[in-house]
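A.B. asks: Structure of the sequence below:
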Amino acid sequence: MSTGFSTRAIHAGQEPDPTTGAVVVPISLSTTFAQDGVGNHKGYEYSRSGNPTRTAVETQIASLEQARHGLSFASGLAAEDNILRLLTVAPEGSGKRVLLGNDAYGGTFRLIAKVWGPMGYPWTAVDLTDLDALRANWPDDTGMIWLETPTNPLLTCFDIEAIASIAHERGAIVVVDNTFATPYLQQPITLGADLVVHSATKYLGGHSDVVGGFVATSNDELAEKIGFTQNAAGAVPSPFDSYMLLRGVKTLAVRMDRHCENARAIVDLLIDHPAIERVQYPQLPDHPGHAAAAKQMKDFGGMVSFQVKAGKDAAMRVADATSIFTLAESLGAVESLIEHPGAMTHMSAAGSPLEVPDNLVRLSVGIEDKADLVDDLAAALDTI
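C.D. replies: Next comes the predicted model:
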């Protein structure tokens, strides 16, 4: 029977416990599992290799991404690192270069450029909104193309289906970071992506109380390779972290609806505000990639960025002046957060093609009463 998103979020991988009937998946803390004979076990041997609570959350999120396989990790960057290891086992003659969108999370840039780059895996930053330029300037040694959509922090959106077609014609793996959109708003696997990656710390967990990463794929070969390195390198989540993520995802749909509603109220405040130079939000008709977002997303998300006319110091004053929006890194949780990317989450991209404007403020709009959020931000803008 075909089931809807919220039904799968609550039930996929979460059958009542066969021994006790518990409707909540138990936290299986055991590190090892008894075997009936040598090599004869019930699916689990050692918790780094597999754990029942981890299996439940992997099944749950894979179902939401409409993927055949799901693999969870100790953090989003651990998940990304495992994906990049695919370049080391690619077939002879395959490219080792990563094409990275020229607007991306600073931690992803740092990992690709400053960890994998010096090991002999080159990278190129490209404008993924210009498909003709992408076709014309495709480096021959490209093995992987990496895109966030919407991006962090400028919220640019890319046409996943079109980019996947270009990449697959040239033999490259397509990785989509779906952290901002979540599987509730967008399912990249259905649009041609080979791999979807999440910082599960963000919207999937949703409560700023668990760090995790996730990879989804319907490619059996890629799943096998990533599963091997998941076990061999060992950056797996604990059973308790798996449980916390499992619980958080149950309410993803209702949370995302509220995030989107509140974000629109914030955009309405900002769009004509005299202190604002520019608002970045995918719903706006002049936003880069608006057409792609409208085509492939159910709604436009809970992230909003804006640039302050008076410059960097004024942007930082706004970030310091709110009382309901908390000045903090991270995003995607029930509470609203505000930050200055250039001095916080994207500092590692300074001086690179991914450097962000110094007058940029990024908001993770939470699920508080929207009138309170609007009043709070309006008061902060009055300080400049």
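
A.B. asks: Please count neighbours and contacts with C-alpha atoms only from this point.
C.D. replies: Fine.

A.B. asks: so what does the helix or strand where residue 230 lies touch, helix or strand wise?
C.D. replies: Residue 230 is part of helix 220-233, with elements assigned from DSSP states H and E. Applying 3 or more Cα pairs under 8 Å, 6 or more residues apart in numbering; DSSP states H and E, one finds that helix 220-233 makes contact with strand 69-73, helix 76-84.

A.B. asks: Could you check the longest one and say which residues are buried?
C.D. replies: By that I understand helix 76-84. Using 16 or more other Cα atoms under 10 Å as the test for burial, helix 76-84 gives 76, 77, 78, 79, 80, 81, 82, 83, 84.

A.B. asks: For stretch 98-109, what is the spacing between the initial and final residues?
C.D. replies: Across stretch 98-109, the terminal residues are separated by 11 Å (Cα to Cα, to the nearest Å).

A.B. asks: can you list contacts of it?
C.D. replies: 77, 80, 112, 121-128, 142-148, 151-154, 156, 345-349, 353-354, 356 (Cα atoms under 8 Å, 6 or more residues apart in numbering).

A.B. asks: Next, the second sequence, to be compared with the first:
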Amino acid sequence: MKFGTKALHAGIEPDPSTGAIMTPIFQTSTYVQEGPGIHKGYEYARTKNPTRTVLENNIAALENAKFGRCFASGMSATETVIKTLLPGHEVICTGDLYGGSFRLFTKVFEQFGIKFTFVNMKDPKNVEDAITDKTKLLWVETPTNPMMSIIDIEAISKIGNKHGAKVAVDNTFASPYLQNPLDLGADIVMHSVTKYIAGHSDVIMGFLGTNDPKVDEQFGFIQKSSGAIPGPQDCFLVLRGIKTLHLRMQRHCENGKIVANYLKKHPNVDKVFWPGFEDHPNHDIAKKQMRGFGGMISFIQKEDTIEKANETLRKFKLFSLAESLGGVESLVGHPATMTHASIPKEQRIQRGLTDSLIRLSVGIEDIDDLIADLEQAIK
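C.D. replies: Predicted structure coming up:
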């Protein structure tokens, strides 16, 4: 079954009681049992909900995962992975990762005795050099947010397997339409479902997928015990959004390519970060492990100041200034003060994330209108 067909049908059956083609919203907190312990697979909605079960199976199919779990947010999915570790364990992370992940790792979990080391994963040797006998997890983000760094998932997975460390990949920027980390050797795939998978800026949700039954069992126990689960209404909305994921991603990629090339040729733009350029670092890796280059783009203007960046951000009319990404509408953001404000400035600058960097989430609008908005904002 190919991707578009899986998006519409995988894990989804008509409701057996009515024949409804759309999965019902099971808005219930509990389930009646025939006798103590005798039930239809559902006892309490924190543990399981039929709407959520269908969604979990659907996203798992898109990631070629045997198991899938949905969570209340991408961050609750991320913290579930870290909760499988113990004090004294070490994690090696992508250097320029999402600011929320950095905050969770350094401000929450480090106080419980888990060590996080941030390295430039564009060169797998840096990961090999940083591993110790206490390293239990390699946390990969590719393409990275917002520098669009490309990391070789297959190479990192081989290193993790060699040293007995699990490899988890944040696949949010690519979506399962463009990249499947489990097929490349990763143990765990994570999504902020909020972004491309849901795709309509109306849901907060996270997902974890794996082919390892023991890992999935751990995730299920934490999901049940901690209770960071999505409600059935949100699961319904995501199921509806997924049905057009392949169509939306095609348009995101088409528009992204045009916008990236427009910016690269613009006289007022100095640098453009987009993995589809042949001179983008690790472009050959992107071509190997991705089926397209997506609609996420960052750029720096020639007048490289925060004042100029702010002036440009205020002038956008069609691109909405807002956090998040991956929705059908185009968004523009300022990572230094928005998504990555929790990272100390010196660390941001070291990773190339300057105060003047602007990030675009290119939507599915008519491309001529997007280009016109960029032209008037950057001029």
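
A.B. asks: re earlier: to what extent does the helix holding residue 230 of the first structure diverge from the second structure after superposition?
C.D. replies: Aligned to the second structure and superposed, helix 220-233 of the first structure gives a mean residue distance of 0.3 Å (mean Cα distance after the TM-score superposition for the first structure).

A.B. asks: counterpart of residue 225 of the first structure in the second structure?
C.D. replies: Superposed on the second structure with TM-score structural alignment, residue 225 of the first structure falls opposite residue 218.

A.B. asks: That match: neighbour count?
C.D. replies: 15 (other Cα atoms under 10 Å).

A.B. asks: Which parts of the stretch 151-300 of the first structure are strands?
C.D. replies: Taking DSSP state E, counting those that start in this stretch, the strands of the stretch 151-300 of the first structure run over residues 173-177, 195-199, 213-217, 276-280.

A.B. asks: Need the winner for burial among the ones you listed.
C.D. replies: Among those, the stretch with the highest mean neighbour count (mean count of other Cα atoms under 10 Å) is strand 213-217, at a mean of 29.

A.B. asks: chain center to it: distance?
C.D. replies: The chain centroid and the centroid of strand 213-217 of the first structure are separated by 10 Å, computed with Cα atoms, centre = their mean, to the nearest Å.

A.B. asks: picking that back up, nearest to residue 332 of the first structure, of the strands of the stretch 151-300 of the first structure?
C.D. replies: Nearest to residue 332 of the first structure among those is strand 195-199 (9.9 Å), distances taken as Cα to Cα.

A.B. asks: Leaving out chain neighbours, which residue sits closest to residue 123 of the first structure?
C.D. replies: residue 98 (4.6 Å; Cα to Cα, 6 or more residues apart in numbering).

A.B. asks: In terms of helices and strands, where is the one you found?
C.D. replies: Assigned by DSSP H and E, residue 98 of the first structure falls in strand 97-101.

A.B. asks: want to try a markdown table for the helices and strands packed on helix 220-233 of the first structure, with distance to residue 312 of the first structure as columns?
C.D. replies: Shown next, in a markdown table, are these (distance: least, Cα to Cα, whole Å):
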| stretch | distance to residue 312 of the first structure |
| --- | --- |
| strand 69-73 | 36 |
| helix 76-84 | 29 |
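
A.B. asks: so what's residue 342 of the first structure up against?
C.D. replies: Contacts of residue 342 of the first structure (Cα under 8 Å, 6+ apart): 350, 355, 356, 357, 358, 360.

A.B. asks: does the first one really touch residue 356, like I thought?
C.D. replies: Yes. When contacts are counted by Cα atoms under 8 Å, residue 350 of the first structure is listed as touching residue 356 (7.5 Å).

A.B. asks: of those two, who's got more company?
C.D. replies: Shown here are residue 350 of the first structure and residue 356; by other Cα under 10 Å, residue 356 has more neighbours (24 against 15).

A.B. asks: give me every residue that touches that one.
C.D. replies: Residues counted as contacts of residue 356 of the first structure (Cα under 8 Å, 6+ apart) are 103, 153, 341, 342, 346, 349, 350.

A.B. asks: To which residue of the second structure is the fifth one aligned?
C.D. replies: When the second structure is aligned by TM-score structural alignment, the residue opposite residue 346 of the first structure is residue 340.

A.B. asks: For the stretch 151-300 of the second structure, which segments count as helices?
C.D. replies: For the stretch 151-300 of the second structure, applying DSSP state H, counting those that start in this stretch gives helices covering 153-163, 175-178, 213-226, 232-242, 245-265, 283-289.

A.B. asks: Can you say which of these is nearest to residue 184 of the second structure?
C.D. replies: helix 153-163 (4.9 Å).

A.B. asks: okay, and the closest one goes to which residues in the first structure?
C.D. replies: Helix 153-163 of the second structure maps onto residues 160-170 of the first structure, going by TM-score structural alignment.

A.B. asks: ditto for stretch 30-50 of the second structure
C.D. replies: Per the alignment by TM-score structural alignment, stretch 30-50 of the second structure matches residues 32-52 in the first structure.
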